[in-house]
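A.B. asks: structure of the sequence below:
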Amino acid sequence: MSESLDDERARIREQKKRELQERLETGGNLDDVESDSTGTPTEPIHVDGPDHFSEVVTTHDVVLVDFRADWCGPCQMLEPTIEALAAESDAAVATVDIDAHQGLAQQHGVRGVPTLVLYANGEPAERTSGVQDRATLDRLIGQYT
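C.D. replies: Down below sits the predicted model:
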């Protein structure tokens, strides 16, 4: 299992290297917020509070929010998938540390981690708990993009 996680991380790193190289070759700035041509971030957005959360879910048409905790084993297992979805899907991907933002987690009915909530047009559309595979999350996002 850890070998597949390592392979996934290596693939994501290689993709990021290619993106950075392309940006350098075209005169882009490495300090710019990374996003694709549609303006969707290519890395998970780390939510830093309720106002930021609201901004993220209203700014992007489709947002997959990962309510997680650093101490959570299943959350750590899901992390490479979350990073890959941010890099490759048409949805914005956000993460919320439930320990740092307990009120936000409570407000959104998070009772266990990981909890994934898909927002479409600023409204919660789907919710799932536990580790999900990439194909399941791709299908979920695909219903709204």
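A.B. asks: from here on, contacts and neighbour counts on C-alpha atoms
C.D. replies: Fine.
A.B. asks: any idea which element the residue most central in space within the chain lies in?
C.D. replies: The centroid of the chain falls nearest to Val93 when counting by C-alpha atoms, centre = their mean (2.7 Å). If you go by DSSP states H and E, Val93 is part of strand 92-97.
A.B. asks: would you say Val117 is within a strand?
C.D. replies: Yes: under DSSP: H, G, I helix; E, B strand; the rest coil, Val117 sits within a strand.
A.B. asks: check contacts around it.
C.D. replies: By C-alpha atoms under 8 Å, 6 or more residues apart in numbering, the residues touching Val117 are 64-66, 124-128.
A.B. asks: tell me which of these fall in strands.
C.D. replies: For those, the ones inside strands are 64-66, 124-128, with DSSP state E as the criterion.
A.B. asks: re the thing from before, buried members of the contacts of Val117 into ChimeraX, please.
C.D. replies: Per 16 or more other C-alpha atoms under 10 Å, the buried members of the contacts of Val117 correspond to this ChimeraX selection:
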select :64,65,66,124
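A.B. asks: mind jotting down where the helices sit in this structure?
C.D. replies: Applying DSSP state H to the chain gives helices spanning 2-25, 50-59, 73-88, 102-107, 134-142.
A.B. asks: and this one, please, so the two structures can be compared:
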Amino acid sequence: MSTGTLELTKDNFDEVVSGNDFVLIDFWASWCGPCRSFAPVYEAAAERHPDLVFSKVDTEAQQELAAAFEIQSIPTLMIVRDRTVIFSQPGALPEAALEDVIGQARALDMDEVRRQVEAEEAAASESPGSGAESGSGSSAGSAA
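C.D. replies: Alright, predicted model coming up:
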């Protein structure tokens, strides 16, 4: 893959995220000043880490994707490893902070992350404090 960033759309998102082990996503918009100042930092990191997929989501053109990830402010940087979101934070990061986040994301034990996600999902499904037992299995309104 060439250096630089890949434009993500609703049409290629699943393919890119499921087809790559480590994807960084910059949610941005052209009118956003902090987004424009973060862009060269992000591009430089993409050139320093050619083994990772650096991508961008234009939140104006891809409103469905932004809504799906509940993006409230931009820029927001998200890192997905093995189809699991391991980092999501709004704000333009300085170069050193971005490098630190990438280093920490590389160092994560993904088996441990998966165990934590499974434990959190199991705990959420037990819904403590709800004394009513419902056998219907219907959980309307339990959007994550």
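A.B. asks: can the contacts of Val117 of the first structure go into JSON lines with extra columns for distance to Ala10 of the first structure?
C.D. replies: Below are the contacts of Val117 of the first structure laid out as JSON lines (distance: C-alpha to C-alpha, whole Å):
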{"residue": "Leu64", "distance to Ala10 of the first structure": "23"}
{"residue": "Val65", "distance to Ala10 of the first structure": "24"}
{"residue": "Asp66", "distance to Ala10 of the first structure": "22"}
{"residue": "Pro124", "distance to Ala10 of the first structure": "32"}
{"residue": "Ala125", "distance to Ala10 of the first structure": "32"}
{"residue": "Glu126", "distance to Ala10 of the first structure": "30"}
{"residue": "Arg127", "distance to Ala10 of the first structure": "29"}
{"residue": "Thr128", "distance to Ala10 of the first structure": "27"}
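A.B. asks: and of the contacts of Val117 of the first structure, the nearest to Ala84 of the first structure?
C.D. replies: Taking C-alpha to C-alpha as the measure, Ala84 of the first structure sits nearest to Leu64 out of these, at 12.4 Å.
A.B. asks: quick check: the aligned residue in the second structure for Thr136 of the first structure vs Gln89 of the second structure, distance?
C.D. replies: Counting by TM-score structural alignment, Thr136 of the first structure lines up with Ala97 in the second structure. Separation of Ala97 of the second structure from Gln89 of the second structure (C-alpha to C-alpha, to the nearest Å): 12 Å.
A.B. asks: ok, Glu99 of the second structure next?
C.D. replies: Distance, Glu99 of the second structure to Gln89 of the second structure, using C-alpha to C-alpha: 14 Å.
A.B. asks: what's the answer for Ser125 of the second structure, then?
C.D. replies: Distance, Ser125 of the second structure to Gln89 of the second structure, using C-alpha to C-alpha: 26 Å.
A.B. asks: what of Ile79 of the second structure?
C.D. replies: 9 Å.
A.B. asks: same question for Phe69 of the second structure.
C.D. replies: 12 Å.
A.B. asks: what of His49 of the second structure?
C.D. replies: Distance from His49 of the second structure to Gln89 of the second structure, by C-alpha to C-alpha: 20 Å.
A.B. asks: that concludes my questions; thank you for your assistance.
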